[in-house]
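> got a predicted model here, sequence first, then my questions.
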Amino acid sequence: MDPQDPDPARRLLARNAQRAGLNPIPKGPLIPALLAQAERSVEEVASRTGVSVAVASQHLRNLRAAGMLMTRREAQRVYYRLADESVFEALRAVRSVGERRLAEVERLIRAYLHERDSMRAVSARELLELLREDAAVVLDVRPEEEYRAGHIAGARSVPLERLEEYLCDAPEEIREKQIVAYCRGPYCVFSDEAVRLLTGKGYRASRLLEGFPEWRAAGLPVEE
């Protein structure tokens, strides 16, 4: 793990992977965690992890041989996805062990995510209740391609870098309802940054405690 890597999610995933005896790509997220958001081609995985196509392809083949991934072919490209939800559950179990047992993980969480203590957060069940009452607007602040691959039912795609632009022409209900932002998972800071921006502009905003993969794994309503 690169001690200078500023991305908390990437550092935490790498440290947890080492704990589990896995071999994360240097300076890149653990591949199954990346694929928990959406299926990816070999080229996309290489681009997002900062390694060569050959290295990414080898990692993907190894994970497929281990039964963790499945593939589909489209023309000359091969796309990889998690084999099933049990793979994500295994990732979550590794993460949980790291959070409980590794002092460095605890230190990184405190260093990067300490501001969360002052942010309002809602659980999945609380969000469901808000949606039933038509009392919330849900913003998916992940990259748009991840939204297209699957998202919380009724959520609007507003990637973090476009949030300020979105607010300039946002419908009036954005002011009237509670905004709940979500992203990739507990270590992702996109929703933290979104809530910080929204509350700074006077909106009532909260973050979802976990991310889309956890929501989907719980069998809650999704759209693709």
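Looks like it arrived, so ask away.
> when you work out contacts or count neighbours from here on, use the C-alpha atoms and nothing else.
Fine.
> residue contacts, the closest residue to Val158 other than its chain neighbours?
Once its chain neighbours are removed from consideration, Val158 has its nearest residue in Val141; the separation is 5.1 Å (Cα to Cα, 6 or more residues apart in numbering). The neighbours of Val141, taking Cα atoms under 8 Å, 6 or more residues apart in numbering as the test, are 157-160, 163, 181-183, 190-191, 194.
> and which of these is nearest to Asp134?
Nearest to Asp134, judged by Cα to Cα, of the contacts of Val141 is Ala181 at 15.6 Å.
> tell me which element that closest one is part of?
Secondary structure from DSSP states H and E places Ala181 in strand 178-182.
> for the following helix or strand past that strand, which outside residues touch it?
Towards the C-terminus, the helix or strand next in line after strand 178-182, according to DSSP H and E, is helix 190-200. Under the criterion Cα under 8 Å, 6+ apart, residues 116, 119, 141-142, 160, 163, 181-183, 204-208 lie in contact with helix 190-200.
> among those residues, which ones are in helices?
Where the contacts of helix 190-200 overlap with helices, as defined by DSSP state H, the overlap consists of Leu163.
> putting a second one here so we can go through both:
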Amino acid sequence: MNKRQLKDLLYEQVARIGKAVASPKRLELIELLAQGEKSVEQLATELSIGIKLASAHLRALREARLVTSRKDGKFVVYRLTGPDVAGLWVALRQVAEEHLLDLRVALDQMVAEPKKLVSLDRQALMDQAQRGEVVVIDVRPQAEFERSHLPYARSMPVQEIASRLSELPRDKAIVAYCRGPFCLFSEEAYELLHSQGYRVHKLLDGVSEWRAAGMPLDTD
């Protein structure tokens, strides 16, 4: 193999990753699996697609060594091959946010009211949470919280908030977060708590963004 052929091979191998993630659904699969392992059925439901199509997308990710799978009874369960895959998703999304106007416009529509967002930086938020000055709630499913979550956060899945309002203090700010900037669970939590008179804000970070920023995470 001459030098030109070797160089072509090197780029070709890296391009396998680009080809694998060149699909909106596969990117969403990576974001979902960054929260913890999930079965094909769970992933298909989350993406609102059929199991056959979900399996095809997962196969493409597996061929690029971005995900791996295991059998759990009659189910096939997938997970990311490493935290660097979640980091790839965060980096790719951040580059897109920086350079694609259409994406920035869409994100602005999701965050139409900047006052909804936490104004503190990550370290300041963690310090206030440690001191009990703010209450951070993780509104993802319980299983995702147990895999990893922000320090000092408490699990309160979005579908449980209405029945657990008594657990939240009314004299402190509430900060809700979910899977990242594209996740709508925290928006649902905000609307519900705001309607009930709570002082509430959203955090756009999820665990992947928190980890990518070099911040610590907790596991249960």
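Noted; the coordinates are in hand. Everything numeric in this text was worked out from a predicted model, so none of it was measured.
> counterpart of the residue nearest to Val158 of structure 1 over in structure 2?
With TM-score structural alignment as the matching criterion, the partner of Val141 of structure 1 in structure 2 is Val139.
> now that match: how far from Lys172 of structure 2?
Shown here: Val139 of structure 2 relative to Lys172 of structure 2, a distance of 18 Å by Cα to Cα, to the nearest Å.
> do the same with Pro83 of structure 2
Distance check for Pro83 of structure 2 against Lys172 of structure 2: by Cα to Cα, it reads 33 Å.
> do Tyr11 of structure 2 as well
Using Cα to Cα, we find Tyr11 of structure 2 at a distance of 53 Å from Lys172 of structure 2.
> between the two, which is the more surrounded one?
Lys172 (14 against 10; other Cα atoms under 10 Å).
> now do the alignment partner in structure 1 of that one against Val78 of structure 1, distance only.
Under the alignment (TM-score structural alignment), Lys172 of structure 2 maps onto Lys177 of structure 1. For Lys177 of structure 1, the distance to Val78 of structure 1 (Cα to Cα) stands at 42 Å.
> check Glu176 of structure 1 too.
45 Å.
> so who does Glu146 of structure 2 touch?
Applying Cα under 8 Å, 6+ apart, one finds that Glu146 of structure 2 lies in contact with 219-220.
> quickly find the element holding it.
helix 142-147.
> what does Leu40 of structure 1 correspond to in structure 2?
One thing to correct before we go on: residue 40 of structure 1 is Arg, not Leu. In structure 2, Arg40 of structure 1 lines up with Lys38, judged by TM-score structural alignment.
> quick one: the strands in structure 2?
Using DSSP state E, the strands of structure 2 run over 38-39, 67-72, 75-80, 134-138, 154-155, 173-177, 200-203.
> before we move on, back to that, just how off-centre is the helix holding Glu146 of structure 2 within its chain?
12 Å (Cα atoms, centre = their mean, to the nearest Å).
> now that helix on structure 1. Mean distance?
Compared with structure 1 after the fit, helix 142-147 of structure 2 shows a mean deviation of 2.8 Å (mean Cα distance after the TM-score superposition for structure 1).
> quick check: buried residues in that helix?
Within helix 142-147 of structure 2, the residues that qualify as buried are 144-145, counting by 16 or more other Cα atoms under 10 Å.
> one more: stretch 16-29 of structure 2?
Within stretch 16-29 of structure 2, the residues that count as buried by 16+ other Cα under 10 Å are 16-17, 20-21, 25-29.
> and for Cys168 of structure 1, the neighbour number?
The local packing of Cys168 of structure 1 (other Cα under 10 Å) involves 8 other residues.
> what's the distance between it and Phe212 of structure 1?
As judged by Cα to Cα, Cys168 of structure 1 and Phe212 of structure 1 stand 26 Å apart.
> show the contacting residues for the nearest residue to Leu204 of structure 2 once chain neighbours are set aside.
With Cα to Cα, 6+ apart as the measure, Pro181 is the residue that lies nearest to Leu204 of structure 2, at 4.7 Å, once sequence neighbours are left out. Shown in contact with Pro181 of structure 2 (Cα under 8 Å, 6+ apart): 107, 204-206.
> across to structure 1, which of those hold up?
With both residues aligned by TM-score structural alignment, their matches' Cα atoms under 8 Å as the criterion, the subset of the contacts of Pro181 of structure 2 whose aligned partners also touch in structure 1 is 204-206.
> name the nearest of these relative to Glu144 of structure 2.
When these are compared for distance to Glu144 of structure 2 (Cα to Cα), Gly206 comes out closest, at 11.0 Å.
> map that closest one across to structure 1 for me.
Gly206 of structure 2 is assigned Gly211 in structure 1 as its aligned equivalent, the criterion being TM-score structural alignment.
> if we can go back for a sec, which one among the contacts of helix 190-200 of structure 1 gets closest to Val94 of structure 1?
Of all those, the one sitting nearest Val94 of structure 1 is Cys183; the distance, using Cα to Cα, is 19.8 Å.
> any idea how far Glu210 of structure 1 is from the residue nearest the centre of structure 1?
Closest to where the C-alpha atoms of structure 1 average out (Cα atoms, centre = their mean) is Arg184, at 1.1 Å. Summarising the geometry, the distance separating Arg184 of structure 1 from Glu210 of structure 1, computed by Cα to Cα, is 8 Å.
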